[in-house]
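Undergrad: coordinates for the following, if possible.
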Amino acid sequence: MSLRHLGLATGGLVVFLLVLAALGTPLQHGFDATLSQWLYARQPFMVTLALLLGWAGSFWGSLSTALLAGWLLRGAGRIAWPGLPLLLIASWLVNAAIKFGVNRPRPTLDHLMSVHGPSFPSGHAMAAMTLFGALGWLAAHRWPHCRVAIALAATALVLAGGLARLVLGVHYGSDVLAGYAVGTALLAAYFHLGARMPTRLHP
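TA: Next comes the predicted model:
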């Protein structure tokens, strides 16, 4: 693994371990309470948008997006097809393993969307990070002249996918941060594989 990919994976895992270690501390409670105060059910249009993102960012919604995008970019090689859908499946499997290992209860707020299972980390945040991080990377290589616009769009989608869970009151801010962190580590592994596989990313 290159130093850049190793650093990315290490950074994601370190952030995840720090958030995990902080669970139950005043720092974690303050962080979660502040984000909840800023975002929970702030505006009706935000709730509507968060509901749409919640449905789109579910297992089936994110996997459908990955299947479609991977197939459309299949000319890039195996890193796109079947690599992108497999990355999403791995993200949800890792998320489930951590969720039931930590077994953190959901927030006590009224949930504005039906949810199941423990809270930590956010599966939607992990899926957003892995899906849009990988898709942005593939698209930026395929269309390098649009790299800045692609990076901005991918970043906005990653943030929206995680923060929407706070608007709906179904996750803590620390759940979302942990989801982003683990997703970053998975992305580093994906980028490493992409660098080693024969690809045809450039037009």
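Undergrad: can we go C-alpha only for contacts and neighbour counts from here?
TA: Noted.
Undergrad: can you tell me what sits against the helix or strand hosting Val15?
TA: Val15 is part of helix 3-22 when elements are defined by DSSP states H and E. If you take C-alpha atoms under 8 Å, 6 or more residues apart in numbering as the criterion, helix 3-22 is touched by 28, 174, 177-189, 191-192.
Undergrad: C-terminal to it, what's the next element?
TA: helix 26-39.
Undergrad: hmm, who's touching that following helix?
TA: Everything outside helix 26-39 that qualifies as a contact, by C-alpha under 8 Å, 6+ apart, is 19, 22-23, 163, 166-167, 169, 172-174.
Undergrad: can you check which helix is longest in the chain?
TA: When the chain is parsed with DSSP state H, its longest helix is helix 173-196.
Undergrad: let's compare: structure for the following, please.
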Amino acid sequence: MHKKLYFQFAGSCFLLLFVFLGYLVKFYPTWLVSFDETLTRIIRSGYPFWTPFFLWVTKFANPTTIILLFLAVLAVLVINKYYAEALWLSIGTIGIAGLFNPLIKLVFLRERPTLEHLVTESSFSFPSGHSTGSMVFYGTLLFLVPVFFKQPFWQWGLRILLGLLIGCIGISRIYVGVHFPSDVLGGFCVGLSWLLLTYPYYLQKRFVWRFTRKQL
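TA: Take a look at the predicted model:
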């Protein structure tokens, strides 16, 4: 019960942070200029040395990549009868990353940075779709690592790798010039709020389904 409250409190905090950021983007965008310019300057200070790396890592959150990985993981989960895990992953990836994020962009209508774009993007900027998608998809996998690996060494190793991948994807969107840091932060907040608010319900559903299956 206490863990559920902790997750819900943390998820609510990230949701409120997203609402606050969205309010600034919509009505007081100049308030974010210093924050965005400072972080962008720091992240792009390694240009062009880091260009090959960030062009590579940003592809891990491209829609095609996420779709293919999602289908592969979903197939493994369904075949092994991890239905609660499959449902949680599907709702997040399809509903939040695939539908909600593109639609919420139309509320803010934020134009992308005027920096040179190293990749082609045509949609609006806030919140970052790659950041939301990576947080939702790879973040869900981070929580589901114990389903696939029982040894603590592999569990923590994979969690660290997934966490680093999510962070690098967010940084890559700033480096390649298609997002402001506040876009990335907004996308991460959307993904984190979803994960933390729904994780306790996934655990509850998993317990019920596995208990029912054992009874049958």
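Undergrad: report the buried residues of the longest helix of the first structure.
TA: Going by neighbour count (16 or more other C-alpha atoms under 10 Å), the buried part of helix 173-196 of the first structure is 173-192, 194.
Undergrad: ok, Gly183 of the first structure to Asn95 of the first structure distance?
TA: Gly183 of the first structure sits 9 Å away from Asn95 of the first structure when distances are taken as C-alpha to C-alpha, to the nearest Å.
Undergrad: who touches both of those two?
TA: Met126.
Undergrad: circling back: tell me the one of the contacts of helix 26-39 of the first structure nearest Ser2 of the first structure?
TA: Val19 (25.9 Å; C-alpha to C-alpha).
Undergrad: so what corresponds to the closest one in the second structure?
TA: In the second structure, Val19 of the first structure lines up with Leu21, judged by TM-score structural alignment.
Undergrad: can you tell me how far that match sits from Ile171 of the second structure?
TA: From Leu21 of the second structure to Ile171 of the second structure the distance is 18 Å (C-alpha to C-alpha).
Undergrad: ok, Leu142 of the second structure next?
TA: In terms of C-alpha to C-alpha, Leu142 of the second structure sits 19 Å off from Ile171 of the second structure.
Undergrad: and what of Gly95 of the second structure?
TA: Taking C-alpha to C-alpha, one finds Gly95 of the second structure at 24 Å from Ile171 of the second structure.
Undergrad: what does Pro113 of the second structure give?
TA: 14 Å.
Undergrad: after superposition, how close is the longest helix of the first structure to the second structure?
TA: Compared with the second structure after the fit, helix 173-196 of the first structure shows a mean deviation of 1.3 Å (mean C-alpha distance after the TM-score superposition for the first structure).
Undergrad: sorry, back to before: among Leu142 and Ile171 of the second structure, which residue is more densely surrounded?
TA: Using other C-alpha atoms under 10 Å as the criterion, Leu142 of the second structure and Ile171 rank with Ile171 on top: 23 against 19.
Undergrad: tell me which element that one falls in.
TA: helix 152-175.
Undergrad: and that helix with helix 33-43, angle?
TA: 110 degrees (axes from the mean of the first three to the mean of the last three C-alpha atoms, to 10 degrees).
Undergrad: tell me which residue lies nearest the centroid of the second structure.
TA: The centre of the second structure sits closest to Met135, judged by C-alpha atoms, centre = their mean, with a distance of 1.7 Å.
Undergrad: tell me which helix or strand the aligned partner of that residue in the first structure sits in.
TA: Using TM-score structural alignment as the criterion, Met135 of the second structure maps onto Met129 of the first structure. Element membership for Met129 of the first structure (DSSP H and E) is helix 123-142.
Undergrad: from the chain's centroid, how far away is that helix?
TA: 8 Å (C-alpha atoms, centre = their mean, to the nearest Å).
Undergrad: mean deviation of that helix from the second structure?
TA: Once fitted to the second structure, helix 123-142 of the first structure is off its aligned match by 1.2 Å on average (mean C-alpha distance after the TM-score superposition for the first structure).
Undergrad: same for that helix, what does it pack against?
TA: helix 59-72, helix 83-102, helix 147-167, helix 173-196 (3 or more C-alpha pairs under 8 Å, 6 or more residues apart in numbering; DSSP states H and E).
Undergrad: the first structure: which residue goes with Pro52 of the second structure?
TA: Looks like Pro52 of the second structure aligns to Thr48 there (TM-score structural alignment).
Undergrad: kindly report the same for Tyr202 of the second structure.
TA: Taking TM-score structural alignment for the superposition, Tyr202 of the second structure sits opposite Gly194 in the first structure.
Undergrad: Thr65 of the second structure now?
TA: Match for Thr65 of the second structure (TM-score structural alignment): Gly61.
Undergrad: and that match, how far from Phe100 of the first structure?
TA: In this structure, Gly61 of the first structure and Phe100 of the first structure are 22 Å apart, going by C-alpha to C-alpha.
Undergrad: try Ala50 of the first structure
TA: For Ala50 of the first structure relative to Phe100 of the first structure (C-alpha to C-alpha), the value is 25 Å.
Undergrad: before we move on, what about Trp60 of the first structure?
TA: The value you get for Trp60 of the first structure to Phe100 of the first structure, if C-alpha to C-alpha is used, is 20 Å.
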